[in-house]
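**Q** sequence unknown, structure follows:
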């Protein structure tokens, strides 16, 4: 399995972001280039993979998922196995259309249980609820219909932020919104689904390496620790953090026994939809 990526169409945004970061003079301890492939979240190995190279760990995990699943969950009326996948894209506030679509799909009585759900950008905000099924339709509906701009970000002195901050907007409201919805109870549900052979993925972009990163969110949830809960929330925030407009999200990582930081932003700058996260290796 190889994870494909492309950042060309986002280079203007990333260049602008780099200039913005340079102005704000963020204190950084980035991973040295030669150690980037080895960087991991402390205490949580194998929960993510970078684009552009084969990931044996993700391959093995996906194969394990077929052993863990209940075959009846994905067996069609004619006896064949059918594995529904849902790829949730970006779109900012237009994510409300995706939420509405899922609610409408439930009402038809034909919405399946998804084997794999993956999301980038605003799709990452929808993904946990879509993954858990129609019991969470109301929470998803409320997230997109009762949320205002003020609940997502604050805009204060733009000129001041341009020169002294790492973004044009303060996204602490979005962080609080995610914290309120991604609870320990929700994490337990995601962990249970993961253990039963289903998979939830999200994507972010590591600005230092300019690589698209895929996160195995169900595996994170299965850790069941406060650190895992915090990481899950941070990945969601990072995947929906538009470069320049929103602050990057920093992750503490370890490489060869030393601690560094990575700076991640909206996964949508690299992949318009999460369908492009996993593709067959090209010969």
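**A** Cool, got the structure. Keep in mind that what you see is a predicted model, and the values were worked out from it rather than measured.
**Q** For the rest of this, base every contact and every neighbour count on C-alpha atoms.
**A** Will do.
**Q** which residue packs closest to residue 220, ignoring adjacent ones?
**A** By the measure of C-alpha to C-alpha, 6 or more residues apart in numbering, the closest residue to residue 220 outside its immediate chain neighbours is residue 228, 5.7 Å from it.
**Q** Quick check, that neighbour in contact with residue 221.
**A** Yes: in this structure, residue 228 is within contact of residue 221 by C-alpha atoms under 8 Å, at 6.3 Å.
**Q** Give me the more crowded residue out of those two.
**A** With neighbours defined as other C-alpha atoms under 10 Å, residue 228 and residue 221 compare such that residue 221 has more, 26 against 20.
**Q** Is that one part of a helix or strand, or is it coil?
**A** Following DSSP: H, G, I helix; E, B strand; the rest coil, residue 221 is assigned to helix.
**Q** List the contacts of it.
**A** 187, 188, 190, 191, 228, 229, 232 (C-alpha atoms under 8 Å, 6 or more residues apart in numbering).
**Q** between those, which has the most around it?
**A** Neighbour counts for the contacts of residue 221 (other C-alpha under 10 Å) peak at residue 190, which has 25 neighbours.
**Q** helix/strand/coil for that one?
**A** Secondary structure state of residue 190, per three-state DSSP, is helix.
**Q** Just to check, it is in contact with residue 132?
**A** Yes: at 6.8 Å, residue 190 and residue 132 qualify as touching, with contact defined as C-alpha under 8 Å.
**Q** A strand includes residue 247, no?
**A** No: assessed with three-state DSSP, residue 247 is coil; it does not lie in a strand.
**Q** For the closest residue to it other than its chain neighbours, give its distance to residue 150.
**A** The shortest distance from residue 247 to any non-neighbouring residue, by C-alpha to C-alpha, 6+ apart, is to residue 167 (4.9 Å). Residue 167 sits 16 Å away from residue 150, going by C-alpha to C-alpha, to the nearest Å.
**Q** now the strands: where do they sit in this protein?
**A** 48-50, 85-88, 116-119, 199-206, 211-216, 249-255, 258-266 (DSSP state E).
**Q** and here's the other structure:
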């Protein structure tokens, strides 16, 4: 999922028991829950025209351990919640398997999922890219991500079963 759909994706994915949260995401959120506008000079001096920290707080209100536990159970039952972002450094689309991430048991699972939702829910250029800490072969590094439409206009995971077979099952990517 990409764009605003990513913000509602966990609730739609989990079905009708989460309809009140899904409805709330689209009817109760105001502009103040999403952004703080910056001045016109932000186009020159900042990495986004608005500060999306209010959106992160809003996502954090809705995305909690209980929600991740439900997503994890659905993943264990064979269902996939995939959310797309774009890695600015590598200039490639990235598909995040939220169930595998929830299942990973990593201490930063909740923050990571919130950051993925933030990244995929905000418009490139309008908001700052989101920084992710990562480790590859024991070496830490950072990646900047923006919404998935920066490098892929359509979200089409070609063969989802490959993700499960290629290490995504254990939460790695």
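**A** Nice, I can see it. All figures in this text were calculated on a predicted structure; none of them were measured in a lab.
**Q** Superposed, what's their TM-score?
**A** Once superposed, the chains reach a TM-score of 0.86 (TM-score structural alignment, normalised by the length of structure 2), with 161 aligned residues with a C-alpha RMSD of 1.8 Å.
**Q** More neighbours: which of residue 167 and residue 150 of structure 1?
**A** When residue 167 of structure 1 and residue 150 are compared for neighbours, residue 167 comes out ahead with 23 against 11, by other C-alpha under 10 Å.
**Q** what's near enough to touch that one?
**A** The neighbours of residue 167 of structure 1, taking C-alpha under 8 Å, 6+ apart as the test, are 20, 21, 161, 243, 244, 245, 246, 247, 248.
**Q** Using a markdown table, lay out those together with neighbour count and distance to residue 87 of structure 1.
**A** Converted to a markdown table, the contacts of residue 167 of structure 1 look like this (neighbours: other C-alpha atoms under 10 Å; distance: C-alpha to C-alpha, whole Å):
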| residue | neighbour count | distance to residue 87 of structure 1 |
| --- | --- | --- |
| 20 | 22 | 32 |
| 21 | 21 | 31 |
| 161 | 18 | 34 |
| 243 | 27 | 22 |
| 244 | 22 | 25 |
| 245 | 17 | 25 |
| 246 | 23 | 24 |
| 247 | 24 | 25 |
| 248 | 27 | 24 |
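**Q** so which of these comes closest to residue 214 of structure 1?
**A** If you rank the contacts of residue 167 of structure 1 by distance to residue 214 of structure 1 using C-alpha to C-alpha, residue 248 comes first, at 16.6 Å.
**Q** Please pull up the equivalent of that closest one in structure 2.
**A** Structural alignment (TM-score structural alignment) places residue 248 of structure 1 against residue 129 in structure 2.
**Q** Who are the contact partners of that match?
**A** Residue 129 of structure 2 makes contact with 47, 48, 119, 144, 145, 146, according to C-alpha under 8 Å, 6+ apart.
**Q** Which residue lies nearest the spatial centre of structure 1?
**A** Taking C-alpha atoms, centre = their mean, the centroid of structure 1 lies closest to residue 202, which sits 2.9 Å from it.
**Q** That one and residue 279 of structure 1, how far apart?
**A** Distance, residue 202 of structure 1 to residue 279 of structure 1, by C-alpha to C-alpha: 15 Å.
**Q** which residue in structure 2 lines up with the residue nearest to residue 247 of structure 1?
**A** For residue 167 of structure 1, the residue aligned by TM-score structural alignment is residue 48.
**Q** and if you look at residue 193 of structure 1?
**A** Residue 193 of structure 1 maps onto residue 74 in structure 2, by TM-score structural alignment.
**Q** Its match is in contact with residue 100, isn't it?
**A** No: using C-alpha under 8 Å, residue 74 of structure 2 makes no contact with residue 100, being 10.3 Å away.
**Q** Between these two, which has more neighbouring residues?
**A** Neighbours per residue (other C-alpha under 10 Å) separate residue 74 of structure 2 from residue 100, with residue 100 holding more: 24 against 16.
**Q** Aligned to the more buried one, what sits in structure 1?
**A** Looks like residue 100 of structure 2 aligns to residue 219 there (TM-score structural alignment).
**Q** sorry, back to before: the residue nearest to residue 220 of structure 1 matches what in structure 2?
**A** Using TM-score structural alignment, the partner of residue 228 of structure 1 in structure 2 is residue 109.
**Q** same check, this time on residue 261 of structure 1
**A** Match for residue 261 of structure 1 (TM-score structural alignment): residue 142.
**Q** Any idea how many residues pack against the spatially closest residue to residue 65 of structure 1 that is not a sequence neighbour?
**A** Excluding the flanking residues, the one nearest residue 65 of structure 1 by C-alpha to C-alpha, 6+ apart is residue 197, at 4.0 Å. By other C-alpha under 10 Å, 21 other residues sit near residue 197 of structure 1.
**Q** What of residue 86 of structure 2?
**A** When counting by other C-alpha under 10 Å, one arrives at 25 neighbours for residue 86 of structure 2.
**Q** Tell me the spacing between the equivalent of it over in structure 1 and residue 239 of structure 1.
**A** Structural correspondence for residue 86 of structure 2 with respect to structure 1 (TM-score structural alignment): residue 205. In this view, residue 205 of structure 1 and residue 239 of structure 1 are 8 Å apart by C-alpha to C-alpha.
**Q** mind listing what residue 163 of structure 1 touches?
**A** 20, 23, 24 are the contacts of residue 163 of structure 1 under C-alpha under 8 Å, 6+ apart.
**Q** okay, these in JSON lines with distance to residue 98 of structure 1 next?
**A** Shown next, in JSON lines, are these (distance: C-alpha to C-alpha, whole Å):
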{"residue": "20", "distance to residue 98 of structure 1": "32"}
{"residue": "23", "distance to residue 98 of structure 1": "37"}
{"residue": "24", "distance to residue 98 of structure 1": "36"}
